[in-house]
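Engineer: Okay, structure incoming, though there's no sequence with it:
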């Protein structure tokens, strides 16, 4: 996946406009969500939050480049309507979880799952300072939990949309089980060579899988293996 680098982008609005100009964002709803959630609130201090590249957030993980977040939002847009439920596995700094929450609104539910407790704590602080999503956090329609995302989060299943922010060697069965008929899962799959897979669940419970693009993500693994950098 190409990156849309430019050093002249220094505001969140300019970042979104750049992605629109390059055709990465075509949905008004996605643009509105990414404008409402300032990426600058979700990256380490001293970083360049609006430049189109991934960056380290500690614990051997990264926050994805803006174009990857935009692509995933676009792929899931029809499953992120007001009132719908969405699960964000490997929620990291909380950025994409906050975008999901803005799209499904107060009548929906957005759940982030992250197995590093320190990241969960910091992501909640990020969301609290993010404006649009902070109200949803206070209301309870947005929440971030410590857990093994490979097992999903059964409490609020089934989900209309599931996003996974790390690459699994194969699609976890628990995530397919927690996907609602008519729902969509977006997940990077592979080890050295990875593809972004789009999994649609049919009304009879069967699934259709297609590859969207080649990607490079950190592995979806146990907390211990992640901290070792395996």
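Structural biologist: Yep, that arrived. Just so we're clear, the structure is a prediction, and the values are computed from it rather than from any experiment. Numbers count the residues shown, from 1 in each chain.
Engineer: from here on, contacts and neighbour counts on C-alpha atoms
Structural biologist: OK.
Engineer: which SS state does the residue sitting furthest away from the middle of the chain fall under?
Structural biologist: Distance from the C-alpha centroid of the chain, by CA atoms, centre = their mean, peaks at residue 204 (26.9 Å). Three-state call for residue 204 (DSSP: H, G, I helix; E, B strand; the rest coil): coil.
Engineer: got another, please set it beside the one above:
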């Protein structure tokens, strides 16, 4: 059985994760609280784990890598699109002022609430809704992170980002790339491709060609 400390040392530090805040967050968040009982002995293995109905919890390395790339700050407000079981939101919450997280699958949104209730993370607000539309009520955001892959980054998410903010998202259907989008003006963005990834496709409006009525 892999221990949390082995995960930190081998899977994270050993693969180049060096941000002290990210490493501390990964150590503070108990991944075993977010996996089913029959997966407890595998909680700190560096791979996705099944959490039911063909859904998974992300591997620790990719959670840490994405958090490190975003260079999150304590005073920032973050939108997460794709709450899943709540693990990624829990990690990010240790690095920022507040996390707002949306999940399109109703039972997953409820599972995340139950999992997060087991913790002391009071700076996370979740909601069951289609992430394509973001969460206008609490915008603009300093950073937006997607845990499911659209074919292109939805315009509503770009609109809800502060100038100077960044969006980190897996983009593509068959051949996905992890992309960082920096907002440099009201309608101006700079894009940086980081690495090939494999995430579940974004569903809802994103799966219907991205049509969106404002």
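Structural biologist: That came in fine, so what should we check first? Given the structure is predicted, the values throughout are model-derived calculations rather than measurements.
Engineer: distance of the nearest residue to the residue farthest from the centre of the first structure once chain neighbours are set aside from residue 22 of the first structure?
Structural biologist: Spatial nearest neighbour of residue 204 of the first structure, excluding adjacent residues (CA to CA, 6 or more residues apart in numbering): residue 181 at 7.4 Å. Distance of residue 181 of the first structure to residue 22 of the first structure, given as CA to CA, to the nearest Å: 33 Å.
Engineer: for residue 96 of the first structure, same thing?
Structural biologist: In this view, residue 96 of the first structure and residue 22 of the first structure are 20 Å apart by CA to CA.
Engineer: Neighbour count: the two, which is higher?
Structural biologist: For residue 96 of the first structure versus residue 22, the count of surrounding residues by other CA atoms under 10 Å is larger for residue 96: 27 against 11.
Engineer: Map that one onto the second structure.
Structural biologist: Superposed on the second structure with TM-score structural alignment, residue 96 of the first structure falls opposite residue 88.
Engineer: before we move on, what about residue 181 of the first structure?
Structural biologist: With TM-score structural alignment as the criterion, residue 181 of the first structure matches residue 163.
Engineer: That match: which element?
Structural biologist: Assigned by DSSP states H and E, residue 163 of the second structure belongs to strand 161-171.
Engineer: Quick one: average offset of that strand versus the first structure, please.
Structural biologist: Strand 161-171 of the second structure: mean distance to aligned residues in the first structure after superposition is 0.8 Å, counting by mean CA distance after the TM-score superposition for the first structure.
Engineer: Where do the strands of the first structure begin and end?
Structural biologist: With DSSP state E as the criterion, the first structure has strands at 55-58, 61-63, 85-89, 109-114, 142-146, 159-164, 179-190, 194-201, 207-215.
Engineer: most packed of those?
Structural biologist: Here the criterion is mean neighbour count by mean count of other CA atoms under 10 Å, and of those the winner is strand 85-89, at a mean of 30.
Engineer: Taking their axis directions, that strand and strand 109-114 sit at what angle?
Structural biologist: Angle between the axes of strand 85-89 of the first structure and strand 109-114 is 10 degrees (criterion: axes from the mean of the first three to the mean of the last three CA atoms, to 10 degrees).
Engineer: any residues touching strand 85-89 of the first structure, and which ones?
Structural biologist: If you take CA atoms under 8 Å, 6 or more residues apart in numbering as the criterion, strand 85-89 of the first structure is touched by 80, 96-97, 100, 104, 108-114, 149-150, 152-153, 156, 158-166.
Engineer: about what we covered before: so what's the match of residue 181 of the first structure up against?
Structural biologist: Neighbour list for residue 163 of the second structure: 183, 184, 185, 186 [criterion: CA under 8 Å, 6+ apart].
Engineer: which residue packs closest to the residue positioned nearest the centre of the first structure, ignoring adjacent ones?
Structural biologist: Nearest to the geometric centre of the first structure sits residue 96, at 4.1 Å (CA atoms, centre = their mean). Closest residue to residue 96 of the first structure apart from its sequence neighbours, by CA to CA, 6+ apart: residue 69 at 6.8 Å.
Engineer: Give the aligned equivalent of that neighbour in the second structure.
Structural biologist: Using TM-score structural alignment, the equivalent of residue 69 of the first structure in the second structure is residue 63.
Engineer: So what's the residue count around that match?
Structural biologist: 19.
Engineer: In stretch 99-115 of the second structure, which residues are buried?
Structural biologist: 99-105, 108-113, 115 (16 or more other CA atoms under 10 Å).
Engineer: so which of the residues you listed would you say is closest to residue 8 of the second structure?
Structural biologist: Taking CA to CA as the measure, residue 8 of the second structure lies nearest residue 115 of those, at 22.0 Å.
Engineer: Now do the contacts for the closest residue in space to that closest one that isn't next to it in sequence.
Structural biologist: Of all residues not flanking residue 115 of the second structure in the chain, residue 34 sits nearest, at 5.9 Å (CA to CA, 6+ apart). By CA under 8 Å, 6+ apart, the contact set of residue 34 of the second structure is 57, 85, 86, 87, 115.
Engineer: With residue 40 of the first structure instead?
Structural biologist: So residue 40 of the first structure contacts 12, 49, 50 (CA under 8 Å, 6+ apart).
Engineer: Cheers, nothing more for now.
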